[in-house]
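J.: What shape does this take:
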Amino acid sequence: MRLSSADGATVELRPTRYQFDLAEVSAGARDWDANWLVLDGAIRLADGRAWAFTDPSLTTFEARQLTVWLRDVIDGRVDPAPVIGGSDDEADAGRLRTFLEPSLAFSLAARDGQRVRLRVHLSLEALPPWHQDPDGPDRPRFFEYAVELDTTIAALAEAATTWETEITNFPVR
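T.: Model (predicted):
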């Protein structure tokens, strides 16, 4: 899935494989461990800075939940949220589409007619290299760092369809 912004920023996410082969997964942990997906992410900011990451960021269940969330944004069923991320406020949880692994989250910044501003929140392994130092003074807290994308509903629908197609290669096991 490729999300592109009017200012030139892009976020690409692609599921590439399961984290573990079924033979590697213990019987007791099969539901979760068998369903972790490794994502390749490629991010380019409007100012031209770019980075990539490869990380087991979502389960197969969550990948399908992301499709539902994107469709809900398209259909106007997700309310825009004020600037969020980086706080310990429990209210952030209700305004973010989060997942078990906190390296990735989504929120809707604004909606205006046929345009939306979507935030892709990046933490941990998905952060840009200049924020990777875990002891660095400028390391963002969970979900504080976000790439904001100004896009059309039609482009978001195309990205959601692409994502839905890509995850069909990774059924729930």
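J.: When you work out contacts or count neighbours from here on, use the C-alpha atoms and nothing else.
T.: OK.
J.: Mind jotting down where the strands sit in the chain?
T.: 2-4, 10-18, 36-44, 50-59, 104-112, 115-122, 145-152 (DSSP state E).
J.: Save the ones you listed as a markdown table, and put in mean neighbour count and distance to residue 164 too.
T.: A markdown table is the format used below for the strands of the chain (neighbours: other C-alpha atoms under 10 Å; distance: least, C-alpha to C-alpha, whole Å):
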| stretch | mean neighbour count | distance to residue 164 |
| --- | --- | --- |
| strand 2-4 | 20 | 12 |
| strand 10-18 | 19 | 11 |
| strand 36-44 | 20 | 14 |
| strand 50-59 | 19 | 14 |
| strand 104-112 | 20 | 16 |
| strand 115-122 | 22 | 18 |
| strand 145-152 | 21 | 18 |
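J.: Would you do the same for the sequence below? I want to compare the two.
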Amino acid sequence: MALELRASHGHSLRLDIVGYQFPDGTVDSLNWLLIRFTVQVPGQEPWTKVDPSLETGELLSLARWFENMGTVDMRGPRPGYHFLEPNLSFSLVPVKGGKRRLRVHFDAESRPPWAPPRGQGAHSTAWVEFPLEEVDPKAMARWAHEEHARFPAREPPWD
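T.: This next block holds a predicted model:
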């Protein structure tokens, strides 16, 4: 199952969880998941990358963030969700007219080849975004829950 987002202005994103980074498990990477990003922005070639970008437990936190992103107060700092690895993150950004957009950031090993040089601050300069009214937070949360069921946290065999 994939998470697919498309914006009327031409941005698209597909996230697939390929599997555990090390299917047999190791001490330091037992629960890291390989994520395939497929990204399209107008005027650029589609870009695909596979990278270990999040752990199994982070999927549940991401599901909760997706469930609540429509009700986040935009008066404070830019609300976002960041994983332990900086490759992928999500944020909500205000736009004119009191609307908001979901922005998906790519950084570190997951920066696309067309991205401008990395900027300063907490968020990457490589991103795609989607008007909040064009995404379904409940479906996004369902995807994260279903993927967590497919790839649950694994306990070390030596416990």
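J.: so which of the strands of structure 1 comes closest to residue 131 of structure 1?
T.: Closest to residue 131 of structure 1 of the strands of structure 1 is strand 145-152 (C-alpha to C-alpha; 9.3 Å).
J.: by how many degrees do the closest one and strand 115-122 diverge?
T.: 160 degrees (axes from the mean of the first three to the mean of the last three C-alpha atoms, to 10 degrees).
J.: Strand 145-152 of structure 1 relative to strand 36-44, how many degrees between them?
T.: Per the same axes, to 10 degrees, the angle that strand 145-152 of structure 1 makes with strand 36-44 is 80 degrees.
J.: Give me the packing partners of strand 145-152 of structure 1, helices and strands only.
T.: Secondary-structure packing of strand 145-152 of structure 1 (3 or more C-alpha pairs under 8 Å, 6 or more residues apart in numbering; DSSP states H and E): strand 2-4, strand 115-122.
J.: Same list, the strands of structure 1, but as a markdown table with distance to residue 80 of structure 1 please.
T.: Shown next, in a markdown table, are the strands of structure 1 (distance: least, C-alpha to C-alpha, whole Å):
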| stretch | distance to residue 80 of structure 1 |
| --- | --- |
| strand 2-4 | 18 |
| strand 10-18 | 20 |
| strand 36-44 | 23 |
| strand 50-59 | 23 |
| strand 104-112 | 5 |
| strand 115-122 | 9 |
| strand 145-152 | 13 |
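J.: Out of those strands, which gets nearest to residue 160 of structure 1?
T.: Here strand 2-4 is closest among these (C-alpha to C-alpha), at 9.1 Å.
J.: Pull up the aligned stretch in structure 2 for the closest one.
T.: Mapping strand 2-4 of structure 1 onto structure 2 (TM-score structural alignment) gives residues 4-6.
J.: go on, stretch 159-168 of structure 1?
T.: Mapped onto structure 2 using TM-score structural alignment, stretch 159-168 of structure 1 covers residues 140-149.
J.: average offset between the matching stretch and structure 1?
T.: Taken over the aligned residues, the distance from stretch 140-149 of structure 2 to structure 1 averages 2.3 Å (mean C-alpha distance after the TM-score superposition for structure 1).
J.: buried residues in that stretch?
T.: 140, 141, 142, 143, 144, 145, 146, 147, 148 (16 or more other C-alpha atoms under 10 Å).
J.: Nearest residue to the second one in space, please, no chain neighbours.
T.: In this case it means residue 141 of structure 2. Spatial nearest neighbour of residue 141 of structure 2, chain neighbours left out: residue 63 (4.2 Å); criterion: C-alpha to C-alpha, 6 or more residues apart in numbering.
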